[in-house]
Structure formats: C-alpha cells, structure tokens
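[1] Can you look at this prediction? I've put the sequence above it.
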Amino acid sequence: MASKVVPARGMRDILPVEKARREHALHVIREVYRSFGFDEVETPAMEDLSRLESGQGGENEKMLFKVMRRGLAADEPLLPADVADLGLRFDLTVPLTRYVASNAASLRMPFKALQIGPVWRAERPQKGRYRQFVQCDIDIVGEAGTLAEVELVTATHTALTRLGLTGTTLRINDRGVLTGLLTGCGFAADDHGSVLITVDKADKIGLDGVLAELRAKGFAEESVTALEKSLTELLPLTDVAALGTGVLPDAIPAGSIADLQEIARALAVSAPDLDVRFDVTLVRGMGYYTGPIFEMSLPGGGSSIAGGGRYDNMVGRFSGRDLPAAGFSIGFERIIDEISVPQDAAGAIALVHPAGADAGELLRKQRELQAGGARVALVRQAKRMQPLFDALVAEGYSQVVRARVDDEGVLEFSDPSPLTAS
C-alpha cells in the first residue's frame, strides 16, 4: 500500500477557500496599516546564525531551524555547532533591526515599517500551532516617546475592528515594572530572565504553578515568598490609573508607571472602545523588550491575537548606534478562523458547460460576464450536479450560468441565476 502523501511535519497545505480568507485578511491589514503611514518592507527568510542566537529571542532561539553550510566534505569531522552558519527567521523583529542597521542611511526617521511574511519555529506540532506560520508586524524605529506605542496599538485595533474582531482587550505591563518587582523581592539581576520565563506561564499554570516551578529551580525561599505576596496583591489590580497610588513596590521605577498611564490616557481618546487593563504577570517571552509590553485578546480571553512592546537596544547591537524602537505583531493564524469573507459585490459566477463545448465561445461568454466585474470560472458539468453546486457555493460562487448545445450544434447560455446548496 502506498504511504499517505502529506506535508512535512508541522507544515500544512492551504486549500482555496482558506486561501481566499487569508488573502482577504491580509488585504484589510495592509490597507489599514498603510493608511497610518507604515511602509511595507521585506527581509530574507534566512539570517546569520550568530544574529539569530544573540540572546534576544528568548525561548524561540531554542526552536531555530538551522541551515547547513554549503561545500561540507562528506567525510569531514565537524561538531554540530560548526555545521550550520544560517538559520530560518523565528520572528520578523530580529531581521527588521538588522534591516534598519543595514539601510539606515536610506531611511527617514522615525521609520514606520510594515512587514508580513512566514517565520519558522521547530515547535512540537499541535492543533493551531505550526512550524511555519505568517506574522504581520508593524514597527516604529526612532521614536522614543509613548506616541509609538499608542499608534501601534491604535492601528492594530483599527485593523482588527475592520476585520470584524470587536470587543478586544489590551493587557499592558512594563519590563521596568517586572525587573523592579523582582529586584524588590531579592532576585539577583542574573536570575531575572529565568524567573520571568516562569512568571510568563501564569496564565497557563496559575500562581501556584509559578511558585512551584520557581522553587523547583532552586531560588531562595524568601525571594519566592516575597514574590508570592506581591503577585497576590497586584493580580487584582487592573486599573492603570490606580498604579500611581503607592500600591506598587518602591523598587519599581516611577517612569515605567508614568509611561503606562500616558499610554492608557491616549488610548482612551484614540481607541475609546478598547478595554485597557494592567496585568502584572504579562511578560512577553522575547528577551529584547525594554519598556512597555502589551497583548490583545478577543472577548472570552484565551490566547492573545496580537502582542508587542518596546525594544530600544536591538538596533544598536547591530549598528553601534542606539535607536529607540517598538513593534506590534498580529497572530495571523489565530485570527483566521474568527473572521468571515464578505461576499464579492460583483458576484462570483460559475459558467457550467458540457464536455467538448466550443472553447472560443466559452471564453467569449466568460469575458462578457467579466466585463461587469464578476469573477467567472469555467466549470465542466457533472453527472450529479447538486454535489458540484454544493462545492461551488462553499468556494464562494453565488450565481450559475448554464451552457448547452442546441439541436443545430450552437452553444447557448442561460441568464445568471442564484446558485444554491442543498
């Protein structure tokens, strides 16, 4: 028996109906982001391995797809670390910072970039999680103030609303809040990364799970207990305006609180229907974030559908010149099932014809119908027409034109009529 032919593990084929949905979403996202002044750029799928393993990608660096160097001799003894020199990008932010460093002389600052493309992570495949997926990013490089964060969130909220995704919630935090909290609880600076990786799991394993994992990692009990006390007190605190009332530990920088409040005040004007909430356990797994961070979710909670934050130090790592930067990424694969594709105003017509019909006449009629702006597909008639009609309706066709050969061998066409499924 022949083996089943399937895509590589963690990859998938996109069928026409889903492809149409994806292209509709991409069109709307591009249109909205361009209306906010973002310019679309493109970066290579591969980057130097040293750049992708710079320590800024958090857990994603462990899921790199590495590319072997060309010209390796089959019998040359090499360590695994010496075999690869390139890797497939795991996000669009690291390539963008290299792009800005490479092309700084040609870019007007602040630079507002839109980037859409596939990324790859060697994750364990599961429902809704693939090894290749699309990201939609907007970034503002060269703007140090909170105007960048407010515009990123407003533009993304507008795009999602245009796609019919309303009632969204924005959770915000600041890396300064997190590092100040950990410092106040007695965690050494070198341990902050490991602690935050665990805190980032709070929405999945709960506070008890976070504390148990920190103890399993061997952190001092007094620090874990202090963190438990702080998180227990701060988790109910969601009103950003209330952050300045002295409820946060003294080790948290006042500037971080001021930034969050400034962002919330501005969003109340630019996106008044967006529910903005403070979440002390929001971490964002990437190691490159330096300031405000945020995630957006749909009503009912669940996984976030967009996330981002400020990453002021990344461009300087590649260029030697520090540039402030912030970005927001839509979880494209997570929104696809939540949207619907509007019916084409001009209609989609199935021109159903018998086998052997005159090709010239069929194409003439097709062009005639296309002149009105319709999408017209030539479809060969089947022995059982209703299953064919069902399939066409599922693909978005709303009308049918029937072709038949009369007694004199002339090809005749019916008027367009509604196409209905059984």
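    Yep, it's here. Numbering: from 1, shown residues only.
[2] make it CA atoms for all contacts and neighbour counts henceforth
    Noted.
[3] Go through the biggest helix by length in the chain and flag the buried ones.
    Looking across the chain with DSSP state H, the single longest helix is helix 16-35. Applying a neighbour-count criterion of 16 or more other Cα atoms under 10 Å, one finds Arg21, Arg22, His24, Ala25, Leu26, Ile29, Arg30, Val32, Tyr33, Arg34 buried in helix 16-35.
[4] Excluding residues flanking it in the chain, which one is nearest the fourth one?
    Pointing back at Ala25 there. Leaving aside its sequence neighbours, Ala25 sits nearest to Leu163 (Cα to Cα, 6 or more residues apart in numbering; 6.9 Å).
[5] so how far is Ala306 from the residue positioned nearest the centre of the chain?
    In the chain, the residue lying closest to the centroid (Cα atoms, centre = their mean) is Gly331, at 2.6 Å. Counting by Cα to Cα, to the nearest Å, the separation of Gly331 from Ala306 is 5 Å.
[6] Kindly report the same for Ser194.
    From Ser194 to Ala306 the distance is 24 Å (Cα to Cα).
[7] Alongside the first one, take a look at this:
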Amino acid sequence: MASVNAPRGMRDFLPSDKNRRERVLSIIRDRYRAHGFDEIETPVMEEYSRLHAGIGGDNEKLAFNVLRRGLTPEKVAAAADDQAGLTDLGLRYDLTVPLSRFYASNRGSLPGVFRSIQIAPVWRAERPQKGRYRQFVQCDIDIIGDATARAEVELLAASLDVFDALGLTGAVIRVNDRRALDAMLDVFGFDPDERPGVLITIDKLDKIGPEGVAAELRERGASAAAVDAFEAFLGRDRAEPDGFGERQIRAALPEGVPDDVVAHLVGIGEAVGAASLEFDPFLVRGMGYYTGTIFEVAHPSVSYSLGGGGRYDGMIGRFLGQEVPAVGFSIGFERVVDLVEIAEGEAAEAVVLVHDKDVPLPELLHAKAALVAEGKRVRLEQRPKNLKNLLAQAEADGYAAFAALRAGQALADLELKPLG
C-alpha cells in the first residue's frame, strides 16, 4: 500500500496546530507593522540562474530545482550532468534573494527607504531531523536604502518588541560586525584566500572550544603563525566585564580593528540599550553575503538561536546594477512557535452548537447566525450517542464552550456551558 504520509521533512498541521501557528504569526505581523514595516509577497519560485548566482551561500546546494517544461525522460537522461540545462526555475530557499529581486523590479514604486515584512514558507533539501525541515516558515523584516546605524537599530528594537509580545522575555541579541572579523583575521595574519574556511571553524567555537578551534585550523592547513596568534588571543585573561560599551567591545577585540567599526557598534548599543545586546567577537553567521553588522537571538530557555540576520549591502546591486544598502532580520518561526504560550482569549469566543437530528435547517442556521453576530466562532455538530467524546475533541481543537439546541427551542433559552 502506498504511503499516505506527508513527504519527508514536510508536515501536516491539524486545526489546533494551525490555529496556534496563525495566532503566533499574527502577533509577529502586528508588532512589525506597528514599527512601520509593510508586508509584501513574492513568488514561491525564482529563476534557476538567480537562485544559483553565488549569493545564497551553502543554501544554493539545498535548492529544490524544477525541471524545464516539456522535457522527456530521454532528454533528462542525456543532460543529467547539466543542471542549468535541465531546470529553469527553483523553489526559494530563503526570502532574502527574492526580496532583492523584488526591490530591483519595483524600486520605482517603493519609498526611498523601504521597510518590508515577508512571512512565507521556504524550501531546502535538508536531511530531515528534529527541528530541521524541508519546508518551513521564515519571518523576515528588512530595511533597504539606509546605510546608517539607524537601520540596524530599527530592526533590533522591533524584533525585541516582538519577542516581548510573544512572552519570550529575557531574549538577548548577540551582535558582531563582519568588518571586525575581517580586521581580526588580518591582525592575526590569516591569508585572504583561507579566510572563508577559517570563519567556518571559528563559528564552531561554542561547540568545540578554543582548543578544538585551534586544532581544526591546523588540520585545515591554515597559516601556522596566524593560528598561534589566534590561539594566544583566545587564551588571554579577560579583566573587563561583559557588556556592550566601548570599553567592553575594545577589550574583546585585538588592537587594530578600525575605530569606525567600533563606533558603529557602540552607537547601536547606546540606541537599543546595552541590557538587550551582547557583543560577540566570534559570531560569524554562515551566509557569505553579509558585509557589516550581524546578529543572532539567544534565549535562556534554549541552547540554539531563535533568529538572526545582518547587513548585506552588496546583494541588491547584483540585480540592479548599482549598490543599495540593505539589512535584514529573520525570526526562526519553527523554533519560536513551540516556546510561546498563547492566551485563551480566542478560545473563549469559540462555541460548539450541538443540535438534535430533528432540528429544522432554517432553525439551525438562524441559531448559528445569532451566535456569529455576537462575535462567536461556531461549529455545528449533530448530537452523537457519546457527547462526552465530541466535547473532548472540541476542547482539544480550541473550543471553550458548547450549547445544545432542540427543535423549536427559543434562542433566548440557548445556554452556553464551558467545556472541560
């Protein structure tokens, strides 16, 4: 018998799950809109050449590609080694590449500084495992056209507001700057051509520790003197307390990092509030298109990040032919939704109208319409032999009350009773 399960790495959502997800999404959407961001929508597919233009990092390897229309099995077999010849479209693997194309296509209709919201599914050919799916929702906000620190400050302030509204108090945003990372690697003496691999290893610092990072860098064949200098820096005594002021940031970096980069970071901390930020000189973020400030959200309840982003000033120029500053922030919705406790306000307005089999249809619809007019959400159910099971299922689906309707019963006599 053929499988009736959803494709691996993709999921069905029952009504109660879908209701919960939509309520969390509505909070995210409402708070971002309150901060002046406007929602857009882009197609689920983009051209193959755009998705594989070298701006999507490792995600390009995980793209689901769509075969060209009209291809026969013989043509597919003959061109098996030519992906570009087989495909002309692909499912989006993130929302940043589509946004960049969207802005290049619609710039004339958009404000000079454009603040966008995109909330939509994306697809990656991941190896399915706990917390990692092939289809998942991203919640992105981006500011295009503002090269100043104001853009970062707006993103961070709006996102911290979202986490507070979701009840995830205590969220801290870890911040770094790719320019600081580049300067640090230059100070230690890493060659430019080996830096991409060096950053991949540095990104593992939280997992394998300083000794593990140094060992892996040596295994990679990185410059020995640079590795020694980096290892000595990791092993230094840190007398300065944690924080996000100029003193703390400079103490966390080697001498030689440009003053303007430090001043940029300090300005963000002063505007957003140092208590909500943490400077992390070894935060890398895997995407190669980041050009400046980068950030990730940490929460004390979990060991993984709940979102992140950064500045990607070079990407839109690939489509537009001229440089346009841009910075974005993405909430990891699939990680966040399971942590959020939703208030039961909506459930209180959800009613199951249980009716006897002989209730005439006009009476039934009249009773339902009266409840709907009161602002209730109403589900009709014919009375079964076992009412208890029906009500238990309704409660699991998010309903909070029920009413029993008999034939000829006056609406004034319709009594709402709580479930549970």
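    Arrived safely. A quick note: this is a predicted structure, and the numbers were derived from the prediction, not measured.
[8] Tell me which of Ser194 and Ala306 of the first structure has more neighbours.
    Taking neighbours as other Cα atoms under 10 Å, Ser194 of the first structure and Ala306 compare with Ala306 leading, 25 against 11.
[9] show me what contacts that one?
    Glu295, Met296, Ser297, Phe328, Ser329, Ile330, Gly331 (Cα atoms under 8 Å, 6 or more residues apart in numbering).
[10] Now do the counterpart of Ala382 of the first structure in the second structure against Ala373 of the second structure, distance only.
    By TM-score structural alignment, Ala382 of the first structure lines up with Pro384 in the second structure. Distance, Pro384 of the second structure to Ala373 of the second structure, by Cα to Cα: 26 Å.
[11] Tabulate the buried residues of helix 16-35 of the first structure (TSV), appending distance to Thr43 of the first structure.
    Formatted as TSV, the buried residues of helix 16-35 of the first structure follow (distance: Cα to Cα, whole Å):
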residue	distance to Thr43 of the first structure
Arg21	25
Arg22	21
His24	23
Ala25	21
Leu26	18
Ile29	19
Arg30	17
Val32	21
Tyr33	18
Arg34	18
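[12] the strands in the stretch 251-400 of the first structure, which residues?
    Per DSSP state E, counting those that start in this stretch, the stretch 251-400 of the first structure carries strands over the ranges 275-278, 292-297, 306-310, 325-330, 348-353, 375-380, 399-405.
[13] would a markdown table of those with distance to Thr245 of the first structure be doable?
    Listed next are the strands of the stretch 251-400 of the first structure as a markdown table, based on distance: least, Cα to Cα, whole Å:
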| stretch | distance to Thr245 of the first structure |
| --- | --- |
| strand 275-278 | 14 |
| strand 292-297 | 19 |
| strand 306-310 | 25 |
| strand 325-330 | 28 |
| strand 348-353 | 59 |
| strand 375-380 | 60 |
| strand 399-405 | 63 |
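[14] Of those, give the one that comes closest to Ala188 of the first structure.
    strand 292-297 (21.9 Å; Cα to Cα).
[15] what's the average distance of the closest one to the second structure?
    Aligned to the second structure and superposed, strand 292-297 of the first structure gives a mean residue distance of 1.0 Å (mean Cα distance after the TM-score superposition for the first structure).
[16] how far off strand 325-330 does that strand point, in degrees?
    Angle, strand 292-297 of the first structure to strand 325-330, by axes from the mean of the first three to the mean of the last three Cα atoms, to 10 degrees: 10 degrees.
[17] Any chance you could list what contacts strand 292-297 of the first structure?
    Identification of contacts with strand 292-297 of the first structure by Cα under 8 Å, 6+ apart yields 149, 168-176, 256, 259-260, 282-284, 303-310.
[18] What degree of burial does the equivalent of Ala188 of the first structure over in the second structure show, as a neighbour count?
    Per TM-score structural alignment, the equivalent position to Ala188 of the first structure in the second structure is Asp191. Residues near Asp191 of the second structure, counting by other Cα under 10 Å, number 13.
[19] who touches Asp191 of the second structure in this structure?
    Ser223.
[20] What of Ala266 of the first structure?
    So Ala266 of the first structure contacts Val150 (Cα under 8 Å, 6+ apart).
[21] Let's see that with 10 Å instead.
    Thr146, Leu147, Glu149, Val150, Glu151, Thr154, Pro272 (Cα atoms under 10 Å, 6 or more residues apart in numbering).
[22] For Val150 of the first structure, see how far away it is.
    Between Ala266 of the first structure and Val150 of the first structure the computed distance is 7 Å (Cα to Cα).
[23] repeat for Arg175 of the first structure
    Taken as Cα to Cα, the span from Arg175 of the first structure to Val150 of the first structure is 17 Å.
[24] With Gln343 of the first structure instead?
    On the measure of Cα to Cα, Gln343 of the first structure and Val150 of the first structure end up 33 Å apart.
[25] So which of the two has more stuff around it?
    Per other Cα under 10 Å, whichever of Gln343 of the first structure and Val150 has more neighbours is Val150, with 18 against 11.
[26] Sweet, I'm off.
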